[in-house]
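Novice: build me a structure from this.
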Amino acid sequence: MSADDSVFTGVVAKFYETYLVPLIFEPYALPAVRLLTAPDISEVLEIAAGTGVVTRVLARELATGTAIVATDLNQAMLDQAAAIGTARPVQWRQADAQQLPFPDACFDAVVCQFGAMFFPDRTGAYAEARRVLRPGGRFVFSTWDRIQVNEFADTVIAAMASIFPDDPPRFLARTPHGYHEISTITADVLRAGFGEPRIDTVTERSRAESAHIPALAYCHGTPLRDEIEARGDLDMATAAAERALTARFGTDAVDGMIRAHLVSVRR
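Specialist: Below you'll find the model as predicted:
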């Protein structure tokens, strides 16, 4: 993983929330939160919260007395999340998942949607989640399956390879879809001190009004944007992604498969 893969600037955060969140993140938010719902949960920590798609579901679905702390490495993402708001108060806090600024055993649950792929030390981050969990507490996180079964992302990365054949941008394949082997995920969780995790592979659909939406989402709303701009014109690359998506999914509303792993384990 490149050091820049985990950097989401303000302009990227806005495109991320506007286009990428409804496209691929919203379908998995409620299933993750449902793994946490229990009457004895009083304090929940979210790590790598991004622009707050899961945070908003936590605030809506958990008991009103449950305290929610939402963290992310990138302040720009948290600023976007806070500007959108939640159904009830949430504590927003900038934090590195590998060095959580919280005491031992202070949360009943820790949740992380599609952040694990960005951690340079995943076992260390999982061990930190375990450290801040109370005995019996649940850790839930998700990762994308391989890029070939996430059809919009696969199409966009192929389009980038066609216009930059000598040095294709590889962010999508390298990082979001680069941590998909169940055996590897399981081994990392075990090394962090947890027991055997439950891993469910869940297929959903990604839908948009036109191919223009996923082209904008991936080319403007992820660090792929920086890779493109280092090689050429962003608008030209976005148009190439749109043409490829149109060729594969049609000229009207588009519908593609997405697939992810939902991981759940108790301390």
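Novice: every contact and neighbour count from this point should use C-alpha atoms.
Specialist: Fine.
Novice: I'd like the distance between Ile68 and Phe119.
Specialist: Per Cα to Cα, to the nearest Å, Ile68 is found 22 Å from Phe119.
Novice: which one of these two is surrounded by more residues?
Specialist: Ile68 (23 against 19; other Cα atoms under 10 Å).
Novice: wouldn't Phe141 be in contact with Val265 here?
Specialist: No. Counting by Cα atoms under 8 Å, Val265 is not a contact partner of Phe141; they are 9.2 Å apart.
Novice: who's more crowded, the two?
Specialist: Legend: neighbour count by other Cα under 10 Å for Phe141 and Val265, higher for Phe141 (22 against 19).
Novice: my read is the more buried one is in a strand, agree?
Specialist: Yes. Assignment of Phe141 by DSSP: H, G, I helix; E, B strand; the rest coil places it within a strand.
Novice: what residues are up against the closest residue to it other than its chain neighbours?
Specialist: Counting by Cα to Cα, 6 or more residues apart in numbering, Phe141 lies nearest to Cys112, which is 4.5 Å off, once chain neighbours are set aside. Cys112 makes contact with Glu46, Ile47, Ala48, Ala49, Val140, Phe141, Ser142 under the criterion Cα atoms under 8 Å, 6 or more residues apart in numbering.
Novice: please give the structure of this sequence too, so both can be compared:
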Amino acid sequence: MTPDQTFAKYVAGNIAGIGADRDFLGLSNIWVRECIRHNYAQNFTWLGRPIIQVPQDTYAIQELIWRVKPDLVIETGIAHGGSLILSASMLALIDYCEAMERGTPLDPRAGGRKVIGVDIDIRPHNRAGIAAHPLARKIEMIEGSSIDDGIVARIRGEAARAETVMVFLDSNHTHDHVLSELELYAPMVSQGSYVVVWDTGVEDLPAGMCADRPWGKGDNPKTAVWDYLRRLDNDPRHGDDGERLRFEIDKVLEHKLAITAAPDGFLRRL
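Specialist: As a prediction, this is how the structure comes out:
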């Protein structure tokens, strides 16, 4: 066994220990609940743009994109654009590393990998901030509903031209909307890649914490994930690649993070 393999085995044991420690995970859940009271996730930026993610989830995005190396990342929900910038920066870094491996110069004007972000309301100051960013060339923004037939068809066309696709769902957090997004976007995800459903943790919050929102306990992204996975078991579907759709919840990643806004939300396509 190589030193790297030995360390990987050691880390796997650490993560398994976290997953088996109900008290530690319970403390993490309490921390997530309490941090919401302080709007903690809104306090961070990625390369200058507010990202509105807890840092552990930002780290998870980095790991997933580097591991999978998608050609296209699809994100529903844009807000201030930090998540788009994070995805674009990782894709640019992969492009750069591959150019270095080939020994060829990287042309920043070339197409390469890209991010598509869709939001029902892209506010002018956010659009301007994203468009002014050095990574804007790798980002396409679409204004409108993520479940609009025309928008989905447009994005599906882009996905059909990509070899590997990853999806992040972070728009309207009601059960029905997220379930519709899963039905529409999960088939675009490549085998071995992920659809990540953010804010599944709403289901674990005390009743009433989302009283000012149209979602809450029993009606949120996690209930949509559970419903979608049941549907796949009871009524098999096929991806856009023609292969059967099968997803598993990546509990190893979730336990590694311990603190995440997406419990049961990291779905890896098998």
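Novice: ok, back up a step: show the buried residues in the contacts of Cys112 of the first structure.
Specialist: Taking 16 or more other Cα atoms under 10 Å as the criterion, what is buried in these is Glu46, Ile47, Ala48, Ala49, Val140, Phe141, Ser142.
Novice: nearest to Val156 of the first structure, of those residues?
Specialist: Taking Cα to Cα as the measure, Val156 of the first structure lies nearest Ser142 of these, at 21.9 Å.
Novice: I'd say the closest one and Ala260 touch.
Specialist: Yes. With contacts counted by Cα under 8 Å, Ser142 of the first structure reaches Ala260, the gap being 6.8 Å.
Novice: circling back: nearest to Arg60 of the first structure, of the buried ones among the contacts of Cys112 of the first structure?
Specialist: Glu46 (14.5 Å).
Novice: quick check: which element contains the residue mapped onto that closest one from the second structure?
Specialist: Per TM-score structural alignment, the equivalent position to Glu46 of the first structure in the second structure is Glu75. Of the helices and strands defined by DSSP states H and E, Glu75 of the second structure is found in strand 72-76.
Novice: ok so, going back, which of the contacts of Cys112 of the first structure map to contacts in the second structure?
Specialist: Retained in the second structure: Glu46, Ile47, Val140, Phe141, Ser142, out of those (criterion both residues aligned by TM-score structural alignment, their matches' Cα atoms under 8 Å).
Novice: mind putting those in CSV, distance to Glu204 of the first structure included?
Specialist: CSV is the format used below for these (distance: Cα to Cα, whole Å):
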residue, distance to Glu204 of the first structure
Glu46, 23
Ile47, 23
Val140, 18
Phe141, 17
Ser142, 14
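Novice: so who does whichever residue in the second structure pairs up with Thr55 of the first structure touch?
Specialist: Under the alignment (TM-score structural alignment), Thr55 of the first structure pairs with Leu84 in the second structure. The contact partners of Leu84 of the second structure, by Cα under 8 Å, 6+ apart, come to Glu75, Ile78, Val115, Ile116, Gly117, Ile139.
Novice: do Thr223 of the second structure as well
Specialist: With contact taken as Cα under 8 Å, 6+ apart, Thr223 of the second structure is in contact with His175, Thr200, Glu203.
Novice: helix or strand: which one has it?
Specialist: Using DSSP H and E, Thr223 of the second structure maps to helix 221-234.
Novice: what about that helix, distance to the chain center?
Specialist: 17 Å (Cα atoms, centre = their mean, to the nearest Å).
Novice: next one: stretch 42-61 of the first structure
Specialist: 12 Å.
Novice: likewise stretch 116-132 of the second structure?
Specialist: How far stretch 116-132 of the second structure lies from its chain's middle: 18 Å, per Cα atoms, centre = their mean.
Novice: list the buried residues of the helix holding Thr223 of the second structure.
Specialist: Neighbour counts over helix 221-234 of the second structure (16+ other Cα under 10 Å) mark Pro221, Lys222, Thr223, Ala224, Val225, Tyr228, Leu229, Leu232 as buried.
Novice: how close does the third one get to Thr164 of the second structure?
Specialist: When Cα to Cα is the yardstick, Thr223 of the second structure and Thr164 of the second structure sit 27 Å from each other.
Novice: circling back to that earlier point, which residues touch the match of Glu46 of the first structure?
Specialist: Leu84, Val115, Ile116, Gly117, Val118, Val167, Phe168, Leu169, Asp170.
Novice: and the residue most central in space within the second structure, what helix or strand is that in?
Specialist: In the second structure, the centroid-proximal residue (Cα atoms, centre = their mean) is Phe168; its distance is 3.2 Å. Assignment of secondary structure by DSSP H and E places Phe168 of the second structure within strand 165-169.
Novice: count the neighbours of the aligned partner of Arg269 of the second structure in the first structure for me.
Specialist: If you follow Arg269 of the second structure across to the first structure using TM-score structural alignment, you land on Arg266. Arg266 of the first structure has 18 neighbours, counted by other Cα under 10 Å.
Novice: tell me the secondary structure for the closest residue to Arg266 of the first structure other than its chain neighbours?
Specialist: In this structure, Arg266 of the first structure finds its nearest non-sequential neighbour in Arg138, 4.4 Å apart by Cα to Cα, 6+ apart. Under the three-state scheme (three-state DSSP), Arg138 of the first structure adopts strand.
Novice: please pull up the equivalent of Arg138 of the first structure in the second structure.
Specialist: So Arg138 of the first structure corresponds to Tyr194, using TM-score structural alignment.
Novice: is that match in contact with Leu169, as I believe?
Specialist: No. The criterion here is Cα under 8 Å, and Tyr194 of the second structure misses it with Leu169 at 10.8 Å.
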